[in-house]
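Q: Show me the folded form of this:
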Amino acid sequence: MATLTATTAAPRVNRVPQPGIWLPAYTLWRREIVRFYRQKARVVGVIASPLLFWLVLGSGFANSFHSSGSSSDKYLGYFFPGAVAMIVLFTAIFSMMSLIQDRNEGFLLSVLAAPVSRSSIVLGKVMGGATLAAIQGIVFLVFTPLVGVHPSLASIGISVAVILMISFELTALGFTIAWPMDSPQAFHAIVNLILLPLWMLSGSLFPASGASGWMRLVMLLNPLTYGVDALRNALFPAQATSFPLAINLAVTAGFCLLTFIASWAIVNRRSNRPAA
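A: Below you'll find the predicted structure:
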C-alpha cells in the first residue's frame, strides 16, 4: 500500500517592488514645476505683484524713511532684499496651497495609497515649491541695477545660495501648515496670521534698530530676519547690516533643517489624518 506523504507548501507572496525615495520625489517635484508654468497668469502675478509693491511702497516711503547711515533716497535699495523675500514667500504660499487642492481632488490619497515612502511626498512637494520660489527670487535679481547695484560674481553666488535657503525654509513651513488643513480658506487665515507678519517683521520694511523694544526682540527671534539680512550682506556689502554674514547663513541653514524635520514629522505621524 502506497503511503502518500502530504507536503504543505508555503503560500507564495508577490511583493510589490519598492521604488525607493528619489524616483517618487522626483516625480512629484516635476509635477509641481510643470503645473506652475502651465499657469501663465500665476507666473506673471508672482513677479508683477512684488515688483509693483516694491516700486510703489518704496517710492512712497523714500522721503520719510531714514535708515542709519544712509539717506532717505536709498530706501528702494534697502527694501530690495525684502522684495525678493516677498516673491519667495508668495510663491511658497501658492505652491503649498496645491497640497490642499491635491487632497480635495483625491490625488494625495492616491499617492498615500501607493507603495512609496511618505518621506518622498515631503521631499518632492517641498523641493518642487522651493525650486519655483527660488527661480522667481533669482529672476528678480535682474532689477538690481535699478537701485544702483552691480553685484560681483561672488555676491551673486551668495545671493543665490541665500534665496535657495529662504525658499526651502518657507516652503517647508508652508507644507507643515497646509498638510492638516482641508480648505484654502483656513490656510489663508494662517497665512495672514503667521506668514505675512513673519515677513513684515524680518527687517524687510524697516530695520530692527529703529523699532521699539518689544518689536526689536520679536524681529531678532524671527528666523527670516537673518535670511533677509544675509541678502543685504551679499548685495550691499558696503552698508552696515544687523549681523555678520556667517551668523545669518548659520541661522538660516538651521531654520531650513528645523522646518524640514517638522514637515517630515507631521506627515509620518500615525494618528494624522492626511486626506479627507
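Q: When you work out contacts or count neighbours from here on, use the C-alpha atoms and nothing else.
A: Noted.
Q: count of residues packed around the nearest residue to N268 once chain neighbours are set aside?
A: Take N268 and drop its neighbours on the chain: the residue closest to it by Cα to Cα, 6 or more residues apart in numbering is R118, 6.6 Å away. Counted by other Cα atoms under 10 Å, the residues lying close to R118 total 18.
Q: same question, A172
A: The number of residues packed near A172 is 31, by other Cα under 10 Å.
Q: Tell me how far the host helix or strand of it lies from the chain's centre.
A: Take DSSP states H and E as the rule and A172 turns out to sit in helix 153-178. Relative to the centre of its chain, helix 153-178 is centred 6 Å away, using Cα atoms, centre = their mean, to the nearest Å.
Q: got the buried residues for that helix?
A: When neighbours are counted by 16 or more other Cα atoms under 10 Å, the buried residues of helix 153-178 are found to be 155-156, 158-178.
Q: One more sequence to fold, the one below, so I can look at both together:
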Amino acid sequence: MEPARCLVSDRRTAIDQQPRGRAVIDAAYASWALLSRDLRAVSRSRSQLYSSLLFPLMLLALLGTGVSSGLAPTSPRILNGDYTSYLAPGMIAMTALFSSTFSSAGFYRDRESGLLRAMLASPHSAQTILFGKALGAILIGTVQALAVLVLAVVIPGIDLAWQFGWLGGVATVVVTILALNFMLSGISLLLAVRIKTMQGFHLIMNLVLFPLFFLSGAFFPLDQVPTWLEVIGYINPLTYAVDLLHYASYADSPDGLIGPLIDGLVLGGLAMLLFVFGLRRAPRAV
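A: Alright, predicted model coming up:
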C-alpha cells in the first residue's frame, strides 16, 4: 500500500475508533465546512444568482401574459384563464431544478481539478465529503426557489391561493422544495457513477431531466393532453413535486391533479431512496 494511503487509512481508523458521538460531530463539522465553501462560491457568482431569479420571472412575465391574453386557455385547472398564476408554482420548481443541477455540476469541476481527490485524502469518509457537497446544492436550490416564491407573492397580477392558509401553504411549499432538491441531488450523485465529464452531465440533463420537467404539469395541465403524454406524466417523478406545489399555492380543488397525500408519499419516498442510494454509490465515481 502507498505511504499516503496508509496514512489516510490510519487516520480513518483512528476516527472510527473514536466514541460514536465524537465521530458524528467530526463528520458534521466536515460536511458543514464543505457546505459553507459552496455557499461562498455561489454568493460570489453574481451571474448565477441573477440568472436563477431573472429567467423564471421573464417566463412568468412573457409566457404567462402572452398565453393568458393571446390564447385564452380553457382548462378547468387554469382558473379564470389566468395562466400566469398557474405558471408560478412551476417556475418555483424550475428554479430548484436549474439551481440544484448547476450546483451539482460543481462535483465534476472539483473532480476534474483534483480538488475532490484531495478532499477524499482527508480522514473523513467519502460519504461525509459527498454529503456536505450535496447539502450545499440542496440549500442553494431551496433558497433560490423560495426567493422566486417571494417575488411571485409580491408581483401584481399573480394570484396565489393557499389551501392551508398562508402559513400552512408556505410550509408545504418549503417542504416540497426541500424534498425535490434531495431527489435531484440523489439523481445527480447516481449520474456521477456513470458519467465522467461535466459535458456529459449537462448533455444528460438536457436530454432527460428537462423534458421530464416539461411533462410534469408545470407548463400545461396533464389532464388535457393525449393519453400517452398523460401516462408519461404520471410516471414522471417531477410531476408529484409540481402537483403538490400547485395544490399548496394555486389549485382551487381539494385534491389538485393527483392528491396531496399521494404526492407527498411518492415525492418523499423517492427523495429519500434516491438520495441515500446515490450517496452510497457515488464514491465509486471518484
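Q: List the TM-score for the superposed pair.
A: TM-score for the superposed pair, counting by TM-score structural alignment, normalised by the length of structure 1: 0.87. Supporting figures: 258 aligned residues with a Cα RMSD of 2.0 Å.
Q: Where do the helices of the stretch 151-286 of structure 2 begin and end?
A: Shown for the stretch 151-286 of structure 2, the helices assigned by DSSP state H, counting those that start in this stretch span residues 165-194, 198-204, 210-214, 227-235, 237-249, 260-281.
Q: Pick out the residue closest to the middle of structure 2.
A: N181 (2.6 Å; Cα atoms, centre = their mean).
Q: Which residue in structure 1 aligns with it?
A: Residue pairing (TM-score structural alignment): N181 of structure 2 is matched to S167 of structure 1.
Q: wait, its match sits on V88?
A: Yes: S167 of structure 1 lies in contact with V88 (Cα atoms under 8 Å); the separation is 5.8 Å.
Q: residues touching L270 of structure 2, list them.
A: Contacts were defined as Cα atoms under 8 Å, 6 or more residues apart in numbering; by that measure L270 of structure 2 touches 183, 237.
Q: ok, 7 Å please
A: Contacts for L270 of structure 2 were tallied using Cα atoms under 7 Å, 6 or more residues apart in numbering; they are M183.
Q: What's the match for it in structure 1?
A: So, by TM-score structural alignment, L270 of structure 2 is matched to F255.
Q: Check A88 of structure 2 too.
A: Aligned partner of A88 of structure 2 by TM-score structural alignment: F80.
Q: Number of residues surrounding that match?
A: Residue crowding around F80 of structure 1 was assessed by other Cα under 10 Å; the count is 27.
Q: where does it land in three-state SS?
A: Reducing the assignment at F80 of structure 1 to three states with DSSP: H, G, I helix; E, B strand; the rest coil gives helix.
Q: re earlier: for the helices of the stretch 151-286 of structure 2, give me a markdown table that also has distance to D110 of structure 2.
A: Supplementary listing: those in a markdown table, determined by distance: least, Cα to Cα, whole Å:
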| stretch | distance to D110 of structure 2 |
| --- | --- |
| helix 165-194 | 12 |
| helix 198-204 | 10 |
| helix 210-214 | 24 |
| helix 227-235 | 33 |
| helix 237-249 | 28 |
| helix 260-281 | 17 |
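Q: what's the closest of these to D10 of structure 2?
A: Proximity to D10 of structure 2 (Cα to Cα) singles out helix 260-281 among the helices of the stretch 151-286 of structure 2, at 22.1 Å.
Q: one step back: quick check: the gap between the closest residue to the match of A88 of structure 2 other than its chain neighbours and T176 of structure 1.
A: Leaving out its chain neighbours, the residue that sits closest to F80 of structure 1 by Cα to Cα, 6+ apart is W54, at 7.2 Å. Between W54 of structure 1 and T176 of structure 1 the distance, using Cα to Cα, to the nearest Å, works out to 28 Å.
Q: Over to T259 of structure 1?
A: Using Cα to Cα, which is the criterion applied here, T259 of structure 1 is 8 Å from T176 of structure 1.
Q: From F107 of structure 2, how far off is L190 of structure 2?
A: Per Cα to Cα, L190 of structure 2 is found 12 Å from F107 of structure 2.
Q: let me redo that: I258 of structure 2
A: Look at I258 of structure 2 and F107 of structure 2: by Cα to Cα, they are 35 Å apart.
Q: the more surrounded of the two?
A: Between I258 of structure 2 and F107, F107 has the larger neighbour count (other Cα under 10 Å), namely 22 against 14.
Q: Which position in structure 1 pairs with that one?
A: Aligned by TM-score structural alignment, F107 of structure 2 pairs with L99 of structure 1.
Q: what helix or strand is that match on?
A: Mapping L99 of structure 1 onto the secondary structure by DSSP H and E places it in helix 75-105.
Q: how much does that helix deviate in direction from helix 153-178?
A: 40 degrees (axes from the mean of the first three to the mean of the last three Cα atoms, to 10 degrees).
Q: tell me the average deviation of helix 75-105 of structure 1 from structure 2 after fitting.
A: After superposition onto structure 2, helix 75-105 of structure 1 lies on average 0.7 Å away from the residues it aligns with, using mean Cα distance after the TM-score superposition for structure 1.
Q: Aligned against structure 2, show me the partner of the residue nearest to F80 of structure 1.
A: Following TM-score structural alignment, the counterpart assigned to W54 of structure 1 within structure 2 is L60.
Q: do the same with F187 of structure 1
A: F187 of structure 1 maps onto F201 in structure 2, with residues paired by TM-score structural alignment.
Q: how far away is its match from S113 of structure 2?
A: Taking Cα to Cα as the criterion, F201 of structure 2 is separated from S113 of structure 2 by 16 Å.
Q: Please compare these two by neighbour count and tell me which comes out ahead.
A: Looking at F201 of structure 2 and S113 with other Cα under 10 Å, you find the greater number of neighbours at F201, namely 19 against 10.
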